[in-house]
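In: fold the following and give me the result.
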Amino acid sequence: MRAAVLTQFGAPLTVREVPDPVAGGGEVVVEVLASLVAPYAAEVFDGTRKYPLVPPVVPGIGGVGRIVHVGPDATRLRAGDLVWCDSTVRARDDALTPDIALQGWSSRGEGGARLARYLHDGSFAELMRVPTENVFPLPAAAEDDPARWAALSVHSIPYGGLLAGGLEAGETVLVSGATGNLGSSAVAVAFAMGAGRVVAPGRNQAALGLLADRFGSRLRPVQLTGDEATDRAAMSAAADGPVDLVIDLLPPSAPSSVTRAAAMTVREYGRVVLMGGVGMLGGEDLALPYPWIMRNSVTVRGQWMYPRTANAGIIRLLASGAVDLTPERVRTFGLGSVNDAVAHAAAHGGPFERTCLIPSAG
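Out: Alright, predicted model coming up:
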């Protein structure tokens, strides 16, 4: 089969013939129809983000595919099924604290590294080997536009964060990083889950305008100034009431002060969910005040990716139209143009912009 291979950090991806994957027990082989290219993929491939990938590796974070082969333990999946392949792989030998790897992308700790060595290759290929439990049937409608449905790679992440934060219908959510690729998804998903109001802070006025046009008066945009106290006051005022839940999805380049300003708008007994990359490349610690957390009974939790069950939930939201894929701007590239796709994704990482690799397109 043909695949795009990262041979070393800092080098362009190389498209070449590699052996077809062979499924073992508890695995399936999938023909990859569409795989999203993350806006920050270039930073992973050039080594800036210091992800624990081990070249040579076929990268790629999940995708839409069609099952080619199922193992003997599959009871419902069949060859020919259209499916979503979740990249978040969990070890099967520790139910309490399972090791985690993102297939073809990243891992956590030595246990995660062992998983990544076994499930080494991702979705920038014609075929991919996936654990059976990471494959989820898609509705027939997804067959008309697999590239658009590959946005599951994005929408599943904030969905997991909002589940972790216990979002309830009618609540006010503040999305820190709302003008970015993941943050704008969090806005859409929060409304789909029943949020009454979403506060969307950001520096990009055009992106804030796009969000306001799409979601109307329940979306409360806030133009950030960079001054922590001023921005916190503006976000609190825009909520026009208590902020129940803050979810942070800012990238590693963002200063911790922006996350802190957003987090400290949350009400007494409110919740803060941290899902972004702040501090991963150095910089100041988040430094939320201990007395503020304790005296206001604030819950602060981290959430890396999402539980397995979240896949079924986000697929339902997309299938119902509650999360509307229609307005998303999707640009597709064939496998032979993978480096053009990576460059395009880096330059088009705004709200609801998607870059998608179609391995069969040449």
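In: only C-alpha atoms for contact and neighbour calcs from this point on.
Out: OK.
In: tally of neighbours for residue 233?
Out: 14 (other CA atoms under 10 Å).
In: pretty sure residue 106 sits against residue 52.
Out: Yes. The criterion here is CA atoms under 8 Å, and residue 106 meets it with residue 52 at 5.7 Å.
In: between the two, which has more neighbouring residues?
Out: Taking other CA under 10 Å, residue 106 and residue 52 do not tie; residue 106 has more neighbours (22 against 16).
In: from residue 249, how far out is that one?
Out: 18 Å (CA to CA, to the nearest Å).
In: ok, residue 173 next?
Out: Taking CA to CA, one finds residue 173 at 13 Å from residue 249.
In: between these two, which is the more surrounded one?
Out: residue 173 (31 against 28).
In: who's in contact with the more buried one?
Out: 190, 195, 197, 198, 199, 243, 244, 245, 246, 247 (CA atoms under 8 Å, 6 or more residues apart in numbering).
In: swap in 6 Å and give it another go.
Out: Shown in contact with residue 173 (CA atoms under 6 Å, 6 or more residues apart in numbering): 198, 245, 246.
In: now the other sequence, so there's something to compare against:
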Amino acid sequence: MPAVTRILTDQKNITRQKTDTCDAEALRDGQVRLAIESFALTANNVTYAATGFDIGYWKFFPVAEEGQGLVPVWGFARVVESRSEFLETGERLYGFYPMASELVIEPVAHGRSAVRDGAPHRDGLPEVYNLYSRVGPAAASDPYQALMQPLIATSYLLFDWLSDNNWFGAEQIIVGSASSKTGLGLCAFLAELVDRPYKVVGLTGAGNAAFVKELGFCDAVLTYDEVDHLKQVDSVYVDMAGNAAVKQALHQRLDGVLKHSSAVGLSHWDQFAKPDGLAGPKPQFFFAPAQIAKRKADWGKGVIEGKITEATAQIVADAARWLTLEQHDGLGEAMQPFADLAAGRADPKTGHIVRVG
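Out: Next comes the predicted model:
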């Protein structure tokens, strides 16, 4: 049985990664072995690693090595061995995987087109991450799905959550890290609303400002050192970056008119600090699975999933005009793009796909 190759990440310093091999485990009754084919790398994966303990992302794919973890990624795999009635050898699945060559799951039926990993260690973890959707043969759309679906799902859920809260009465919605794919998706959804009561303001680094402006999703684009140019009107801040200095400056600039401050991502994980002593409202963490659960209760089963699928297709259809795919062959080739993403060196116009096997 071939050894399992994986990329271990230092949980205390996520820029430190190493390749590792371990023996493949023999399957028990009810288990399935998945050979991971490909996955996407985005700033989302950096957030998973940076919040691995706080949110629980290290729990999905535990390893025995103390202080080491497997960063979750979104991608595709095929069933290469099955001792389960729910999956047959040869089936392909889209879902949540480790940076590794394989994953063993214990599938449980979940509707006609998906299974859920019923492994005991995944009990209590958000369902959206435990579901694996059946997909057809490998297609040209696979890279876009791996890159965009989890990010745009978050974008749409943020848009839906803001709408659900009547925009918090804001006259402007400020999106931090507006050049990130999640940020761009949110700006796009916000911009297309007819008769919207707010302006969309994108915050980004100086090197990405022209790119964000060209896409046309924002009414205004400011760089991080231009926070003092923000209009002092009723506002909401949706922060994808987690940059403590920017958050401090923005809260101070909008003291008295900032109606809500939402923390979503940590693309600037190395500049994150606990929000102590901030002017205005205390930042609240936005957890996408919680909005999914709320909408399932509001609307019934399957409605929010359909809306997310439709929203993702809309953004993906437009992505070809601004997104360039870059393929990396071999699991070990994932480390450099992950390091670039973690260091803020990645080009927002590039999407990284790792072909494992």
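In: tell me where the stretch 201-350 of structure 1 has strands.
Out: Assigned by DSSP state E, counting those that start in this stretch, the strands in the stretch 201-350 of structure 1 fall at 219-223, 243-248, 266-274, 299-302, 329-334.
In: do you have the helices of the stretch 51-200 of structure 1 handy? List them.
Out: 109-118, 146-149, 152-164, 181-192 (DSSP state H, counting those that start in this stretch).
In: out of the ones you listed, flag the one nearest residue 134 of structure 1.
Out: Among the helices of the stretch 51-200 of structure 1, the nearest to residue 134 of structure 1 by CA to CA is helix 152-164 (12.9 Å).
In: any idea of the angle that closest one forms with strand 243-248?
Out: Angle, helix 152-164 of structure 1 to strand 243-248, by axes from the mean of the first three to the mean of the last three CA atoms, to 10 degrees: 140 degrees.
In: could you give the angle of helix 152-164 of structure 1 to helix 181-192?
Out: Using the same axes, to 10 degrees, helix 152-164 of structure 1 lies at 60 degrees relative to helix 181-192.
In: and the angle from helix 152-164 of structure 1 to strand 266-274?
Out: Using the same axes, to 10 degrees: helix 152-164 of structure 1 against strand 266-274 is 140 degrees.
In: list the contacts of helix 152-164 of structure 1.
Out: 185, 186, 305, 306.
In: of all these, which comes closest to residue 14 of structure 1?
Out: For the contacts of helix 152-164 of structure 1, the nearest to residue 14 of structure 1 is residue 305 (28.4 Å; CA to CA).
In: for the closest one, which non-adjacent residue is spatially closest?
Out: residue 157 (5.4 Å; CA to CA, 6 or more residues apart in numbering).
In: what does the one you found align to in structure 2?
Out: Aligning on TM-score structural alignment places residue 157 of structure 1 opposite residue 154 in structure 2.
In: try residue 124 of structure 1
Out: Checking TM-score structural alignment: residue 124 of structure 1 goes with residue 99.
In: tell me the contacts of the aligned partner of residue 31 of structure 1 in structure 2?
Out: In structure 2, the residue matched to residue 31 of structure 1 (TM-score structural alignment) is residue 35. The contact partners of residue 35 of structure 2, taken as CA under 6 Å, 6+ apart, are 77, 78, 102.
In: can we see that at 10 Å?
Out: Residue 35 of structure 2 makes contact with 4, 76-81, 92, 100-104, 356-357, according to CA atoms under 10 Å, 6 or more residues apart in numbering.
In: so where does the residue nearest the centre of structure 2 fall, helix or strand?
Out: Residue closest to the average C-alpha location in structure 2 (CA atoms, centre = their mean): residue 44, at 3.7 Å. Following DSSP states H and E, one finds residue 44 of structure 2 within helix 43-50.
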